[in-house]
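Q: Pasted the sequence and its predicted model underneath.
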Amino acid sequence: MTPGIINRHWYKWLQAELVKIGFDAIAPAFPDEKEAKDSIWIPFILDNLGVAENDILIGHSSGAMAILRVCEQVKVKGLILVSAGYYGHDVDQLWNWKKIKANAQWIEQFHSSDDPFTPVDSSRHIAKEVQSTYHEFNDRNHFLCTEFPDVIDVIKYRCGLS
């Protein structure tokens, strides 16, 4: 899970819930937490965590953008993007949407129209480009809650556990 700030929001809860149903789940502390630079986060994910074809990557906010970048380079089972940001259509050439789509067996996305940090249009744009299954709410803000059962439900469904 990225960003790996385990004591914030729903991350610790999700990690515990995933372990309960038999998954290995990690949410390590990330370097450069405040700035979330691709030049630091992407090598950290690829070199220190390792990513395999059977992995499900979960990213929130800047972490969602990081796992999209990772998926440009490696194949994964699935991506779960929460409040995924994307800033401007002129940046499309900098993203390899086709590669992301090809490298993930499935992509689920969560966003709330009342998110004060990430514009809903940017998340909708990502959904269109990668053809994710898109879940939009109007009352979840930036998903700064302490529990997030929707993510568990999606993982169970995608892994044939529900």
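A: Yes, it's here.

Q: only C-alpha atoms for contact and neighbour calcs from this point on.
A: Noted.

Q: measure Leu81 to His135 for me?
A: Applying Cα to Cα, to the nearest Å, one obtains 10 Å for the distance of Leu81 from His135.

Q: Give the intersection of the neighbour lists for the two.
A: Any residue near both Leu81 and His135 by Cα atoms under 8 Å, 6 or more residues apart in numbering counts here, and that gives 108-110.

Q: quick one: buried residues of stretch 27-38?
A: Judged by neighbour count using 16 or more other Cα atoms under 10 Å, the buried positions of stretch 27-38 are 27, 30, 36, 38.

Q: Nearest to Leu144, out of these: which one, please.
A: Set against Leu144, the nearest of the buried residues of stretch 27-38 by Cα to Cα is Ala27 (16.2 Å).

Q: how about the closest one, what does it touch?
A: Contact analysis of Ala27 by Cα under 8 Å, 6+ apart lists 1-6, 11, 15.

Q: Give me the spatial nearest neighbour of Asn96, chain neighbours excluded.
A: By the measure of Cα to Cα, 6 or more residues apart in numbering, the closest residue to Asn96 outside its immediate chain neighbours is Glu72, 6.4 Å from it.

Q: another structure for you, compare them:
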Amino acid sequence: MATIFIFHGTAGYPEENWFPWLKSEMEQHGFDVVIPQFPTPENQTLEAWFDVFRKFESLVDDETTIVGHSLGGAFLLRLLEKIPVKIAVACLVAAPVGIPGTKNWETDKAFVELPFDWKAIQQHAEKFLVFHSDDDPYVPLTNGEEAARQLNVPLHFIPNAGHFNKAAGYIEFPQLRDAILTTLKD
């Protein structure tokens, strides 16, 4: 059975936003869904997040989908720079990629201050999805535009969606569910 991971962002946790809803939806489609709890904001370092992920490494294969929300998307990109397998789908939702103007820069900079190795990233996922909005108060739209450009994929632009979190009304995210299911079928 294929596994889907959902990575939260800064100050995040597995039960927030649309994560439980997406987990339930994807389980109904036969997927195993894992939402790790990463240390945040205390001990929010790349190494600490990699330490958490190592516990789940054995679940990652060519059928795996990983969804990264906010800083979880930046972590997903760092993971794709290193992992020895090529996953099925990598999905970025409101992810910072180092474009100036990102809020929480001090706590997030270890994840985004060095340039991403986009070539290595492209070699470790079969397909990519990038979602962003025009009114994200934390991660400017230019980040989503840059990620889509670097990954050679269209940007899934959703106006007035904020940071795709509960504060923006995102406790369900059918566009994301549908995009993942469609991408996995293609």
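A: Yep, it's here. On a predicted model such as this, the values are computed, not experimentally measured, just so you know.

Q: Now do the SS call for the residue nearest the centre of the first structure.
A: Residue closest to the mean C-alpha point of the first structure, counted by Cα atoms, centre = their mean, is Gly59 at 2.5 Å. Following DSSP: H, G, I helix; E, B strand; the rest coil, we place Gly59 of the first structure in the strand state.

Q: Can you tell me what it aligns to in the second structure?
A: The pairwise alignment with the second structure assigns Gly59 of the first structure to Gly68, based on TM-score structural alignment.

Q: What sits closest to its match if chain neighbours are left out?
A: Nearest one to Gly68 of the second structure, counting by Cα to Cα, 6+ apart, is Phe7 at 4.7 Å.

Q: Just the element for the alignment partner in the first structure of Ile121 of the second structure, please.
A: Under the alignment (TM-score structural alignment), Ile121 of the second structure maps onto Ile100 of the first structure. Using DSSP states H and E, Ile100 of the first structure falls within helix 97-103.

Q: Also Tyr138 of the second structure?
A: With elements delineated by DSSP H and E, Tyr138 of the second structure resides in a region that no helix or strand encompasses.

Q: Then Leu79 of the first structure?
A: strand 76-82.

Q: Mean distance between that strand and the second structure after superposition?
A: If you overlay the two and look at strand 76-82 of the first structure, the average distance to its match in the second structure is 0.7 Å (mean Cα distance after the TM-score superposition for the first structure).

Q: Could you tell me where that strand falls in the second structure?
A: Alignment note (TM-score structural alignment): strand 76-82 of the first structure is matched to residues 87-93 of the second structure.

Q: before we move on, back to that, mind listing what the residue nearest to Asn96 of the first structure touches?
A: 96-97, 99-100, 103.

Q: which is the next helix or strand following the helix holding Ile100 of the first structure?
A: Counting by DSSP H and E, the element after helix 97-103 of the first structure in chain order, helix or strand, is strand 104-112.

Q: Highest neighbour count among the contacts of Glu72 of the first structure?
A: By neighbour count, taken as other Cα atoms under 10 Å, the most surrounded of these turns out to be Ile100 (24 neighbours).

Q: quick one: Trp41 of the first structure is in a helix?
A: Yes: residue state for Trp41 of the first structure (three-state DSSP) corresponds to a helix.

Q: Trace it over to the second structure, please.
A: Per TM-score structural alignment, the equivalent position to Trp41 of the first structure in the second structure is Trp49.

Q: I figured that match was touching Pro41, is that so?
A: No: the pair formed by Trp49 of the second structure and Pro41 falls short of the contact definition of Cα atoms under 8 Å, at 11.4 Å.

Q: Spell out, range by range, the strands that occur in the second structure.
A: With DSSP state E applied, the second structure shows strands at 3-7, 32-34, 65-69, 87-93, 125-132, 155-157, listed in chain order.

Q: ok, Leu81 and His135 of the first structure, which is more surrounded?
A: Applying other Cα under 10 Å to Leu81 of the first structure and His135 shows that Leu81 carries more neighbours, namely 31 against 14.

Q: Contacts only, for the residue nearest to that one when sequence neighbours are not counted.
A: Of all residues not flanking Leu81 of the first structure in the chain, Gln109 sits nearest, at 4.6 Å (Cα to Cα, 6+ apart). Taking Cα under 8 Å, 6+ apart, we find Gln109 of the first structure in contact with 80-84, 127, 132-135.
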